[in-house]
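**Student:** Need a 3D model of the sequence below.
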Amino acid sequence: MNAVAIGPFVFASEQFAALLGIFAFTIVTTILARRVDPIIGHVALHWQSFMGEPLRAFAFWQGGFQPVAGLVGVLVVSAFFIRSLKAGLAAAAAFGLSLVIWVGVTQLTSATLGQPAPTVTLHQMDGPPIAVSDVAGKPAVINLWASWCPPCRREMPLLAEVAASRDDVVFLFINQGEGADTIRSYLAKENLKIDRVLLDPSMQIPRHYGSMGLPITLFLRADGTLASMHMGE
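**Tutor:** All right, here's what the predicted structure looks like:
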């Protein structure tokens, strides 16, 4: 499982763990650096991708936390506000508690790394069926998406561009639950030319990996085992 569902809301394990850690930190001391500075670090490292839509930098629910930047932020704000040893010890205890919660929840809710690719054969939009487990031999990127999903639609042009420029990595774009006509209409409307678009009407792939929500991007090693998983854009 790589996500936590609370009612209609789905949080990636990284975001959920971070939010719980932040909540614990607020019990004793300020949350400003803990909540904002990790995202500032992520934005600083990937500033080019935020230039077109700068407001996305504030979308903390999409993840992108940089632990080092967060730690620096905590130290800076703590040094500014903490004026006594007692307050310093309380802040250190709060930070330690939030760190334990963050790491613990992340480990409990993260997908099992090293999991083999599913032995599932899916129909391809413009080509023969593909067995997902047969992509072994090269590293693979599997994107789980749907045309009704706004984050999926936003990231699709960039993913399509990267897929077209890389012949050392296999890209599979596995649609979740939609029919061929709907998919074809969406691709034509957006003028997207993508190879290896697969149909997963019964959503077998997310069940195999225990994932929830869309989009999900899976990174597989050359032997077909799961290297990492990312939820969201």
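**Student:** switch to C-alpha atoms for all contacts and neighbour counts from now on
**Tutor:** Noted.
**Student:** Name the residues of the longest helix anywhere in the chain that are buried.
**Tutor:** Secondary structure of the chain per DSSP state H: the longest helix is helix 85-109. Neighbour-count burial for helix 85-109, counted by 16 or more other CA atoms under 10 Å, picks out 88, 91-92, 94-95, 98-99, 101-102, 105-106, 109.
**Student:** possible to save those as TSV with distance to Ala18?
**Tutor:** As requested, those are exported to TSV (distance: CA to CA, whole Å):
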residue	distance to Ala18
Gly88	22
Ala91	17
Ala92	17
Ala94	14
Phe95	12
Ser98	8
Leu99	9
Ile101	8
Trp102	6
Val105	9
Thr106	8
Thr109	12
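**Student:** and the two most separated of the residues you listed?
**Tutor:** By the measure CA to CA, Gly88 and Thr109 form the most distant pair in the buried residues of helix 85-109, at 31.5 Å.
**Student:** after the longest helix of the chain, next one along is what?
**Tutor:** Per DSSP states H and E, the first helix or strand lying C-terminal to helix 85-109 is strand 121-124.
**Student:** who touches that following strand?
**Tutor:** 129-132, 196-200 (CA atoms under 8 Å, 6 or more residues apart in numbering).
**Student:** Could you also give me the structure for this second sequence? I'd like to compare it with the first:
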Amino acid sequence: MNAIELGPLVLSGERFAIIVGVAVFLLGAGVLASRVSPRFNGWSTVAVLAGLGAARLAHVVAHWSYFADDPLRALAVWQGGFIWAWALAPAAIAAVVMLRERRLVAWAAAPVIAAALAGIATERLTTGAEPVAAPAMTLARLEGGAVNLAAVDGRPTVINLWATWCPPCRREMPALAQAQDAHPDVRFLFVNQGEGPEKVAGWLEQAGLGIDNVLLDRAMAVPRHYGTVGLPVTLFLGPDGRLAEVHVGEIAPEQIGAAIARLRRNS
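**Tutor:** Below you'll find the predicted structure:
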């Protein structure tokens, strides 16, 4: 399982784990506010906001080469990308400053630990990929000809499931196009879902994207094979054609690079 469906909303396992962790933290802090001291109300709000900001900032700094040309992308928190160890410092500083008493500061560790355990457990239960083999199906190639998804050539493969009507798909496509150019040793397949060649070609031309291996999955058979939900979805396959990793939702450039590096290490 790599996504959680909440009505029309589809969340990746990572994003759902963040929500669970924050909810557990706020619930725990609320219990302390009602039973120990009302100071925990203000502290929990500051800790969440400052912790999220610090964790995001740490990710941006660690991957600055991907943000240098577009620093404002640091605000695109919906893409994911946090280093959670850095959230501890602002939470601890806020506890010392706002709770003031040593006894209350000690109590503050309880919701932090509970949130960390809940988030880690949720992520482990909702992420991970079964090593499913690529489907034995042939899809028409927008540029002409056809591609057999099950055919392996010794390279890792990145399969992006997308559609022109999907805003996150459109936003992430330039990053995927750049990755295709930067990694000739990786096979990229852009598998459009349910649309005709005229619509797909028209949008690519309008967007000014010259990408190779745009495939037409009119029957939307690929997501059924892998059991994925929602769009966009990016699948990372090893050189043997077996699924190694799934990213649900809009993917950031640094996430593409990190996933490809993991494929290379494990191949």
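**Student:** Give me the TM-score for this pair.
**Tutor:** Comparison of the two superposed chains (TM-score structural alignment, normalised by the length of the first structure) gives a TM-score of 0.88, and 233 aligned residues with a CA RMSD of 2.3 Å.
**Student:** Quickly note the distance from the corresponding residue of the second structure for Ile130 of the first structure to Glu245 of the second structure.
**Tutor:** Using TM-score structural alignment, the partner of Ile130 of the first structure in the second structure is Val147. Using CA to CA, to the nearest Å, Val147 of the second structure is found at 21 Å from Glu245 of the second structure.
**Student:** Which of the three states applies to Thr234 of the second structure?
**Tutor:** strand (DSSP: H, G, I helix; E, B strand; the rest coil).
**Student:** who's in contact with it?
**Tutor:** 158-161, 246-249, 251.
**Student:** Just to confirm, what residue in the first structure is aligned with it?
**Tutor:** Using TM-score structural alignment, Thr234 of the second structure sits opposite Thr217 in the first structure.
**Student:** nearest spatial neighbour of that match, skipping sequence neighbours?
**Tutor:** In this structure, Thr217 of the first structure finds its nearest non-sequential neighbour in Asn143, 4.5 Å apart by CA to CA, 6 or more residues apart in numbering.
**Student:** I'd assumed Phe173 was in contact with the one you found.
**Tutor:** Yes. When contacts are counted by CA atoms under 8 Å, Asn143 of the first structure is listed as touching Phe173 (4.9 Å).
**Student:** Identify the residues contacting the helix or strand harbouring Val61 of the second structure?
**Tutor:** With secondary structure defined by DSSP H and E, Val61 of the second structure is part of helix 39-62. For helix 39-62 of the second structure, contacts defined as CA under 8 Å, 6+ apart pick out 22, 25-26, 29-30, 32-33, 67, 74, 77, 81-91, 94-95, 98-99, 108.
**Student:** Narrow those residues to those in helices?
**Tutor:** Secondary structure from DSSP H places 22, 25-26, 29-30, 32-33, 67, 88-91, 94, 108 of these in helices.
**Student:** so the residue nearest to Thr217 of the first structure sits in a strand?
**Tutor:** Yes. Remark: Asn143 of the first structure belongs to a strand, assigned using three-state DSSP.
**Student:** which one in the second structure is aligned with it?
**Tutor:** With TM-score structural alignment as the criterion, Asn143 of the first structure matches Asn160.
**Student:** Quick one: residues contacting that match.
**Tutor:** Contacts of Asn160 of the second structure (CA under 8 Å, 6+ apart): 188-191, 232-235.
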